[in-house]
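Chemist: coords please:
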Amino acid sequence: MNVNRKTIFRLKQRLHETDTVSGRPRSGRPRCTTQRQDRDLVRNHMNNRLLSASASSRQTSGRNNERIKTNTVRRRLSTSGLRARRPYIGPILTQRHRHQRSLWAQEHGEWDRIQWRSVVFSVESRFCTDHADGRVRVWRISGERYQAHCVREHDRWGGAYLMMWGAISYNDRIGPVFFHNRREINAQTYVHDVLQAHVVPYTAMHRNLVFQLDNARAHTARYTQQFLEQSDVQVLPWPTLSPYLNPIEHLWDYLQRRLDCQDHRSQNPDDLEHSLLWHWNAIPRHFLQTLVCCTGSPRGGGAHKLLAGACLDL
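Modeler: Got it, this is the predicted structure:
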C-alpha cells in the first residue's frame, strides 16, 4: 500500500478498540453550517451561477443565527468542486441569431482542409502608436510598484492610429490597404480601394476562391453587395453576431508583437504605416499556411473553433 508501517499499526489498533478507522472526536470549534445548509448553498449557486459568495453569506444564518462569513461559503463551494472564474462575455442573441449560427455550423462543419484552403480571409484592424501589451512584465521588489523605473507610461487612448485592411490565403497575402481614420471606411471607399484594387484582380487570377468578410457596415452595404455580385466574387456567408475567431486575427497579433519588439517606437501614423508595411512583407509563407491549415484541423483554431463558438450560445 506504499504507506508507513506505523500507520497501518495505528489504524489496526484503532479498528480493534473502536470498530472503526475514523478519527476520534477532537476538541475545537464546531462547523457553523449544517450539512443541509451546505447542500442549499451548492444548489443555490448551481441554479444561479452569477450569485456571489457575499450574497450567499448574507442570506444564510449559522447555528447560532449568526451570519456566516464569505470565506466559509467559498470553502463549502470549493469542497463541492465549484470554483470562481471569470465568465465568458457573449453577445445578446435572439432566437434568429441562434438559428443562423446553427445553420452555418451544420453547413460548414464537414469542410476539410482542401475546402478551407480555397477561402480568402480578410478583415480590418486598428493599430496604435502606443499599445498596452499585457505580455510586458517588470522585475521589481516588493514596494516598488509606483517607482518611476517600474512604471510603463501609456496613453490610455492609444495615441495616433490607423486602420489596416489585409487578406490571406493559403499561399499568399493580399494588400495591405491603410486608412488613417476609421470614418474613411465606407462602402464606396471599401469597394474602390479594397475590392476593385485587390480582391477582384486576385480572384480573377485564382479561380474557385471564396472571399470571406465580416458583417461590418461597409461590407454589408447594398453598394458593396451589388459590386461583389457583378464581379462574380463568391462570398462565404457569415452569420450575424458570429464569434470573432477569424484565423487572420492571429496574423494581426503577430504584427503587433513585431511592432512591440522594435527598438524604435512609431511616433506618428506615417511611421507606423511604414513599419507595418515592412513587417507585412516579411511574413513567412509557412506561417500563412499554418494559419489556414489549422482552420481545417479539429485541433487547430480557425473554423473548428468558429464552429464550436457558433453553437456555444445555442
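
Chemist: Could you use CA atoms for every contact and neighbour count after this?
Modeler: Will do.

Chemist: And the helices in this protein, which stretches?
Modeler: With DSSP state H as the criterion, the chain has helices at 5-18, 35-47, 53-59, 70-79, 95-108, 113-117, 187-189, 200-205, 217-220, 222-230, 248-260, 269-281, 285-295, 302-310.

Chemist: now the residue lying closest to W238 once chain neighbours are set aside: how far from L276?
Modeler: Leaving aside its chain neighbours, W238 sits nearest to D214 (6.2 Å; criterion: CA to CA, 6 or more residues apart in numbering). In this structure, D214 and L276 are separated by 22 Å, where distance is defined by CA to CA, to the nearest Å.

Chemist: Around the residue nearest to Y161 when sequence neighbours are not counted, count how many other residues there are.
Modeler: Using CA to CA, 6+ apart and skipping the chain neighbours, the partner closest in space to Y161 is C128 (4.1 Å). With neighbours defined by other CA atoms under 10 Å, the count for C128 comes to 20.

Chemist: check contacts around C128.
Modeler: With contact set as CA atoms under 8 Å, 6 or more residues apart in numbering, C128 has these partners: G158, G159, A160, Y161, L162, L272.

Chemist: Let's see if you can find the most crowded of those.
Modeler: Once you tally neighbours by other CA under 10 Å, Y161 ends up highest among the contacts of C128, having 23 neighbours.

Chemist: That residue against D270, yeah?
Modeler: No - between Y161 and D270 no contact is recorded; they are 9.6 Å apart, counting by CA atoms under 8 Å.

Chemist: quick revisit: give me whichever of the helices of the chain is most buried.
Modeler: Relative to the other members of those, helix 302-310 carries the highest mean neighbour count by mean count of other CA atoms under 10 Å, namely a mean of 21.

Chemist: The structure of the following sequence is requested for comparison with the preceding one:
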Amino acid sequence: MALQNDRLFALHDEGKSMTEIAEIVGMDRRQVKTILESLTKTHDYHPYGLTDESKWPEIKARIIEMHRENKEVLTYKIIKEIKEKFNEKVGLYCVARVREEADVNRKQKKYGQFVREPNREKRVNWALAKKDEDDMFTNVFFADEASVEIENVSPYVWVFADDPYGHISQRVKHPQRVMIWLAISMMGATQIKILGPKENINAEVYVKIVEEYYIPSAKKLYGNRCRLAHDNARVHTAKYTTEKLAEMGVQVMPWPAESPDMMPVEHAFAHLKAKLRTHYKPKNKAELIEAILKFREEFLTKEYCRNTIRHIHTAMKQVIRREGNPVRGKRD
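Modeler: This is a model prediction of the structure:
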C-alpha cells in the first residue's frame, strides 16, 4: 500500500491529472482522488512499512538535517542514506511529508555575489548609518566599470516541428567586447567612457577618467557639490588614486566591500546588456560601440537614473533584514 501511495504521489507531483493517474495505475478515478486527498490531510505523518517504527523520529530528524547541510540535496540521495544508515526503506511521499511538516519548500534558485562573513556586518552597519542619516543620495554619482560584449543569443526560440535543429544557434567562442566606465546620479548620467583596445584600467587611467568624465558632469549638474561612490576595486582605492582625487577636490563616499547589489549603476549595466541583446543587436565591434553611445542618449534619462538610484533604499532594507547577506530583485 505504501509503495502504491508513493507512486500516486509521484505521478501527481509530475502534474498528471486524476484521469491520467487512474489510467496509469489501473484504478478508478474516484479511488485515486480519495487516496490523494487523504495523503494531503494535515496531521502528523508516520510512515507505514518500517521494520522498526522506533527509528522514525531519528530518521525524520536526519532528513531535516540533510536539508540544512545541503540546500540542493536530491531526494534519491536522502532515500539512499536512510537505507544505508538505518536499514529502512522510505519513499518519495515520505520525504515529501517530512519537508511539508518542516516547512521546507522548493524555490527557484537565485544568485547573488559572495559576501565574506566579516563584510556582512560592515554592510549592515553602512546601511544602518545611511538610514539614520536619512541620506537620499540626491547628490551622489554612482560609478563603476563593466565589460560589455556582443551577445545576441536569446534563451528562447520559436522552432517549427519539422526543424529538429532549429533550437541550436551559432555562437562565437570569443565574442568582441569593450570595457566601459559610467556614473549615474539623480540629475542624470555622465558620458560613457569606452576604453581603447590597448587601454587597461589602472590607477592612472582611472584618475584620468574621473578628471575627463566625472568632474565635468559634477560641475555642470551640481556645481561640484556632490559625492563620488565607487566600489573597493584596487584601482579605486590605490594610494595614487586617493591622493589625486583629493588634490582634484573629489569627495568620495565610502562604500562597503562586496556590495554590488546596492550599487545602482549595476542596474544600468544590466539594462544596457539587455538592450544590446533585444534592441540594438550589434554584429561587430563598431556597431557595439555605436549601440552603447545610443543607449546613453536614448535610455539613461534623468527619470531613469532617479528611479534606479531610489532602489538603493530597498536594497539597504534587504541587507539589514538579511544580516548582510546578498540580495537580488525586489523581494528575497
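
Chemist: Kindly provide the TM-score of these chains.
Modeler: Overlay of the two chains. TM-score (TM-score structural alignment, normalised by the length of structure 1): 0.73; 272 aligned residues with a CA RMSD of 3.3 Å.

Chemist: what about the alignment partner in structure 2 of the residue nearest to W238 of structure 1, distance to V205 of structure 2?
Modeler: In structure 2, the residue matched to D214 of structure 1 (TM-score structural alignment) is D231. The spacing between D231 of structure 2 and V205 of structure 2, counted by CA to CA, is 16 Å.

Chemist: State the number of residues packed around the residue nearest to W238 of structure 1.
Modeler: Taking other CA under 10 Å as the criterion, the count of residues near D214 of structure 1 is 21.

Chemist: Can you give me the first-to-last residue distance of stretch 89-106 of structure 2?
Modeler: Stretch 89-106 of structure 2 end-to-end distance (CA to CA) = 23 Å.

Chemist: Rebuild the helices of structure 1 as TSV, extending it with distance to E144 of structure 1.
Modeler: TSV is the format used below for the helices of structure 1 (distance: least, CA to CA, whole Å):
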stretch	distance to E144 of structure 1
helix 5-18	49
helix 35-47	39
helix 53-59	32
helix 70-79	30
helix 95-108	49
helix 113-117	51
helix 187-189	50
helix 200-205	55
helix 217-220	47
helix 222-230	54
helix 248-260	24
helix 269-281	33
helix 285-295	40
helix 302-310	41
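
Chemist: Now do the contacts for G175 of structure 1.
Modeler: W165, G166, A167, H198.

Chemist: Which one of the helices of structure 1 lies nearest to V123 of structure 1?
Modeler: helix 248-260 (7.5 Å; CA to CA).

Chemist: Test my guess that the residue nearest to W238 of structure 1 contacts L241.
Modeler: No - the pair formed by D214 of structure 1 and L241 falls short of the contact definition of CA under 8 Å, at 9.5 Å.

Chemist: who touches stretch 106-118 of structure 1?
Modeler: Around stretch 106-118 of structure 1, the neighbours that count as contacts under CA under 8 Å, 6+ apart are S169, Y170, N208, L209, V210, V292, C293, T295, G296, S297, H304, L307.

Chemist: Also stretch 156-176 of structure 2?
Modeler: The set of residues that contact stretch 156-176 of structure 2 without belonging to it, under CA under 8 Å, 6+ apart, is E149, I150, E151, V153, N284, K285.

Chemist: Ok, stretch 39-59 of structure 1 next?
Modeler: Defining contact as CA under 8 Å, 6+ apart, one finds that stretch 39-59 of structure 1 is touched by R67, I68, K69, T70, N71, V73, R74, R76, L77, S80.

Chemist: Tell me the residues of structure 2 aligned with the biggest strand by length in structure 1.
Modeler: Assignment by DSSP state E gives strand 119-128 as the longest strand of structure 1. Mapped onto structure 2 using TM-score structural alignment, strand 119-128 of structure 1 covers residues 140-149.

Chemist: Number of residues surrounding the alignment partner in structure 2 of L236 of structure 1?
Modeler: For L236 of structure 1, the aligned position in structure 2 is M253, judged by TM-score structural alignment. As a burial measure, the neighbour count of M253 of structure 2 was computed by other CA under 10 Å and equals 15.
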